[in-house]
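Q: My questions concern the predicted model and sequence given below.
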Amino acid sequence: MTLTEKAIICEMAEALKSKTDLHLGLYHCPEGWFHPLYLQDKANNFTTSKFVEAQITPELYELVNNYKPDIVWSDGEWEAPDTYYGSKEFLAWLYNDSPVKDTVVTNDRWGDGDHCQHGGYWTCHDRYNPEVLQPRKWENSMTIDRKSWEFRRKAVLDDYRTMKEIIAILVETVSVFFYRCGGNLLINVGPTKYGMISPIFEERLRQMGEWLKVNGEAVYASSPLLAQNDTVTPGVW
C-alpha cells in the first residue's frame, strides 16, 4: 500500500471505532499473480517462499498491528498450500499474541484445500449456500452485480439483483439453512477506481437498511429450526 492508502485506512479505522458501532474487516489477498518473487516460488513448486517472506508476512502483521481489524478476510490463495503462506504461524500469533487476539475472527481461505475445513468461520466458495444444516458458523459471500465483484462500466440494469432477490437470499441464509450459530450474508459492492459507490449499489444498501429497520428483529434475534423440510412451504422461511 502507498502512504496515502495507509493514511486513509487509519482514518477509517479510527472513525469506525470512535464514532460508530460498526466493526472493521480487512480483506487481504496473498496471491502474487505477476510478482517476480511469486513467479519464482511458483516455478520452484512453492518449495521456496521468498515472496511470502518479503511481502505477505510483513503485510499481514502491519495490517493487524496498525489497524486492529475485527475481521481478517483472506482470499485468492488457491494456487499454493497454507504451508507456503505461513498461515498456521500467522494465525497462531493472531489468536494468541496479537493486539486483537480476544476479538478477531477469520475466514477459511488460508491455503489450497483449507476451504470448508479450517478458519473461524466457513466461506467455502463464492455464493456459498450449503442447503443443509451446518455444524459451523458460515457465510454466504455474494454480489449485487450478478457477473462481477468489481465495478463494471458496461453493466446493464438486468445485471443487478433486485431488492426482492437480495432479501430472499438474506432470509434463506439466516433462517432454515443454519444450525446453532446461523449463516451470515456478505453483500459485495464494487466501488469505482475513485473509491465511489455507484448510485444503484447505494440504493440497494439503503433499501436493505430500511427493510432491516422493520424486520431486523427476525434476523438478529432469530433462533434455528431443529428440523428442516423445504418441500411443504417453498419460499416461506
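A: Received, thanks.
Q: When you work out contacts or count neighbours from here on, use the C-alpha atoms and nothing else.
A: OK.
Q: now S175: how far from G111?
A: With distances defined as C-alpha to C-alpha, to the nearest Å, the gap from S175 to G111 amounts to 30 Å.
Q: so where do the strands sit in the protein?
A: Assigned strands in the chain, in chain order: 25-28, 71-74, 105-106, 138-143, 183-188 (criterion: DSSP state E).
Q: how about a markdown table for those strands, with distance to H35 added?
A: As requested, the strands of the chain are arranged in a markdown table below (distance: least, C-alpha to C-alpha, whole Å):
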| stretch | distance to H35 |
| --- | --- |
| strand 25-28 | 16 |
| strand 71-74 | 18 |
| strand 105-106 | 26 |
| strand 138-143 | 27 |
| strand 183-188 | 27 |
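Q: Could you identify which of the ones you listed is most buried?
A: With neighbours taken as mean count of other C-alpha atoms under 10 Å, the strands of the chain reach their highest mean count in strand 138-143, at a mean of 22.
Q: picking up where we left off before, minimum distance to V156: which of the strands of the chain has it?
A: Taking C-alpha to C-alpha as the criterion, V156 comes closest to strand 138-143 out of these, the separation being 14.8 Å.
Q: what's the distance between the closest one and the middle of its chain?
A: With C-alpha atoms, centre = their mean, to the nearest Å as the basis, strand 138-143 stands 7 Å off its chain's centre.
Q: Please apply the same query to stretch 41-53.
A: Between the centre of stretch 41-53 and the centre of its chain there are 26 Å (C-alpha atoms, centre = their mean).
Q: One more: stretch 229-236?
A: Relative to the mean C-alpha coordinate of its chain, stretch 229-236 is positioned 29 Å out (C-alpha atoms, centre = their mean).
Q: How about stretch 183-202?
A: Per C-alpha atoms, centre = their mean, the displacement of stretch 183-202 from the mean C-alpha position of its chain is 13 Å.
Q: Likewise for stretch 95-105?
A: That offset, for stretch 95-105, works out to 18 Å (C-alpha atoms, centre = their mean).
Q: another one to put next to it:
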Amino acid sequence: MTATGVRVGESGRGRPAEVPARFARSSWFRRDRFGMFIHWGPYSVPARDPWLRSHERLGIEDYQFAVDGFGAEDYDPHAWAELAQAAGMKYAVLTAKHHDGFCLFDSAHTEYSSMHNGIGRDLVREFLDAFRARGIKVGLYYSLLDWHHPDYPHYGDFIHPERDNPAFADHQPDLESYRHYMHSQVKELCSNYGQLDILWFDFSYEGMGPEEWGAQELIETVRALQPTALIDNRLEADGGGPGSIVTDAPTDYSGDFASPEQLVPVEGIRAHDGTPVPWESCVTINNNWGYTAGDDLWKSPEQLITKLVECVAKGGNMLLNVGPDPRGRIQPEAIERLRAIGEWLAVNGESVYGAGPAGLDTPEWGYYTRTDTALYAHVLRAPIGPLALTGGVDKDAITRISLLGEGRELPMCDAWVVKSYPDIPFVQFGEVGHFTYPLPDPIDTVVRIEGA
C-alpha cells in the first residue's frame, strides 16, 4: 500500500493509472526524471552544514566570517553545466537564497548578497545562462525562512538561531513586513531572469505556514509572472509529508509535485482517489546538503543508479544534490559518481527518460519501468537459471526481448527446468541449454520487452 492507502498498479495489471489533468504542466518533468540540486552559499565556508546557524545557535555577527569568506573565486557555472549534462541530468535547481537569508542574486531589497559581500557578481544569472546554454532546464530554490531578516520571528520560533536566546525575548516579529520583503524577492526572481522551469520553495513548519507566507497571494503572483513554472508542495508542507496535493481538495498552492526528502517513498505517491501524484525525491550524494569537509560517506554509483531506477519505477524523479566548496568547486568524489551515472544512462537512458511505473508487481530481482513503446526489466540481482519475468507480464503478448544498449535479442526459455511455470515468461542471457550466465551489467542489466 502507498502512504495514501492505494496499491500501485490497482488501476489494471500491465498498465499504470494516468496522471490527472491538473498535473499537465509537469509533463516535461515526468519525462526528464533526473535533476541536479545545488546547495551553495556562505555555509560552505565553515564546511559543516547549511543549518549550522540553527544547530549551533549562531548569531548574525558570529556568522559574518562565513559571509566574508564566501568568495566564489573558482565559480564556473559552465563547468557545472557540463558535469550535469555528462551525468544525464535534464534540469538543475540552485539555492538562490537559503535559510541564512544570503542571496546569490542581485536584489533591490537587501545588501546581504553576492553583489555586496566582495564577490560583486549575480551568481544566479550566471548559473541560469550557463545551464540554459546546454539545454538544461533551470530552477531556483528560495527559502521561505530568513534568519537574517529582522522582522522574521526569532524568540520562540521552532528553528530560528535565536529561538531560546533571552536577549530576544522581547523581539516582536512584523510578519506583514517580512511577507512584503519575501514576496518582493520572489517577484524579482520571476521578473528579472527569463523563463524559469521550477520554483522550489522551502518550507512550512509548526507556526509558519501558508497563512504566514501569504501563500495564496504568492502563488497568484508566480502564476501570473511564470505561468509554466513548476512549484513544489512546500508552501504548505515539508519534506516529511505531501500536504493537500494528495487530497480531494488541493489548495491553489498545493504544488505541481510532492518533494520527499532523503527517502524514496515506499510505493510512490498517490492521491486519496488512487491517481498518481508527480513527485521528486531530493537526496544528497554524501550525507550533507552543503559542502562538509569531513563527510566521507559517499553513496556509491551503484546505489545512486539503482535508486534513480527505483524512483522512476514508482513514478517519481530524483533530484541529486551537490555542495560546492566556498570557491565554487565540486568535490572530485561527487564528480566521479555523476560521470559514472551518466555513463550508465548513455546506454540505458531509454528505460528512464519518459519512463514510469509498469503497472506490474515488483519482481524480487529488481524493478520494471515502462514507456509507450516497451517494458523494461531492470535486473539488479543475477538469477540462477533463466530470469523469471514475474509480476504479471503477459507471456503471450511478448513479441521481442532484447538487451538494451546492445540490441542483442535474448531467447525465451521453454526448457524442462521451467515447465512448472507455464504462464511465466523466462528469458536467457546466453544460448539455450546453458542457463546461468553473469549479468552483462553488474549494476543494472536492462532488458527491453516489446509487446507486453
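A: Perfect, I can see it now. Remember, predicted model here, so these are calculated numbers, not experimental data.
Q: tell me, how many neighbours does G111 of the first structure end up with?
A: 24 (other C-alpha atoms under 10 Å).
Q: ok, now the one 10 residues further on?
A: The number of residues packed near Y121 of the first structure is 20, by other C-alpha under 10 Å.
Q: That one -> the second structure?
A: Using TM-score structural alignment, the equivalent of Y121 of the first structure in the second structure is F257.
Q: what do you get for Q207 of the first structure?
A: Going residue by residue (TM-score structural alignment), Q207 of the first structure aligns to A340.
Q: center of the first structure - which residue?
A: Per C-alpha atoms, centre = their mean, the C-alpha nearest to the average position across the first structure is that of W73, at 5.1 Å.
Q: Now that one. Nearest residue, chain neighbours left out?
A: Residue nearest to W73 of the first structure in three dimensions, not counting chain neighbours: Y27, with 4.7 Å by C-alpha to C-alpha, 6 or more residues apart in numbering.
Q: Check H183 of the second structure too.
A: Spatially, and ignoring its direct neighbours in sequence, H183 of the second structure is nearest to L218 (6.5 Å; C-alpha to C-alpha, 6+ apart).
Q: I'd say the one you found and S184 touch.
A: No. In this structure L218 of the second structure lies outside contact range of S184 using C-alpha atoms under 8 Å: 9.7 Å.
Q: What's the local residue count around the residue nearest to H183 of the second structure?
A: The burial count assigned to L218 of the second structure is 20, neighbours taken as other C-alpha under 10 Å.
Q: likewise the one 3 residues further on?
A: Residues lying near T221 of the second structure (other C-alpha under 10 Å) number 16.
Q: Is it correct that V322 of the second structure is in contact with L83?
A: No. Counting by C-alpha under 8 Å, V322 of the second structure sits too far from L83 to count as a contact (11.0 Å).
Q: Tell me which of these two has more neighbours.
A: Between V322 of the second structure and L83, counted using other C-alpha under 10 Å, V322 has the larger neighbour count: 26 against 19.
Q: how about the more buried one, what's its partner in the first structure?
A: When the structures are aligned by TM-score structural alignment, the residue of the first structure matched to V322 of the second structure is V189.
Q: need the contact list for its match.
A: Listed by C-alpha atoms under 8 Å, 6 or more residues apart in numbering, the contact set of V189 of the first structure reads 143-145, 149-151, 197, 201.
Q: Out of the residues you listed, which end up buried?
A: Among the contacts of V189 of the first structure, those classed as buried by neighbour count (16 or more other C-alpha atoms under 10 Å) are 143-145, 151, 201.
Q: Quick check: the counterpart of H149 of the second structure in the first structure vs I56 of the first structure, distance?
A: Correspondence of H149 of the second structure to the first structure, assessed by TM-score structural alignment: H35. Summarising the geometry, the distance separating H35 of the first structure from I56 of the first structure, computed by C-alpha to C-alpha, is 12 Å.
Q: who's more crowded, the two?
A: A side-by-side neighbour count of H35 of the first structure and I56, using other C-alpha under 10 Å, places I56 first with 20 against 11.
Q: Skipping adjacent residues, who's closest to the more buried one in space?
A: Setting aside the residues directly before and after it, I56 of the first structure is nearest to P30 in space (C-alpha to C-alpha, 6+ apart), at 6.0 Å.
Q: mind listing what the one you found touches?
A: Residues near P30 of the first structure by C-alpha under 8 Å, 6+ apart: 52, 56, 74-77, 85.
Q: closest to N45 of the first structure among the residues you listed?
A: When the contacts of P30 of the first structure are compared for distance to N45 of the first structure (C-alpha to C-alpha), Y85 wins out at 13.0 Å.
Q: Now do the contacts for the residue mapped onto that closest one from the second structure.
A: With TM-score structural alignment defining the correspondence, Y85 of the first structure maps onto W213 in the second structure. Applying C-alpha under 8 Å, 6+ apart, one finds that W213 of the second structure lies in contact with 144, 179, 235.
Q: Of those residues, which are reproduced in the first structure?
A: Of those, the subset whose aligned partners also make contact in the first structure (criterion: both residues aligned by TM-score structural alignment, their matches' C-alpha atoms under 8 Å) comprises 144, 179, 235.
Q: What lines up with the second one in the first structure?
A: Read it as R179 of the second structure. Aligned partner of R179 of the second structure by TM-score structural alignment: V52.
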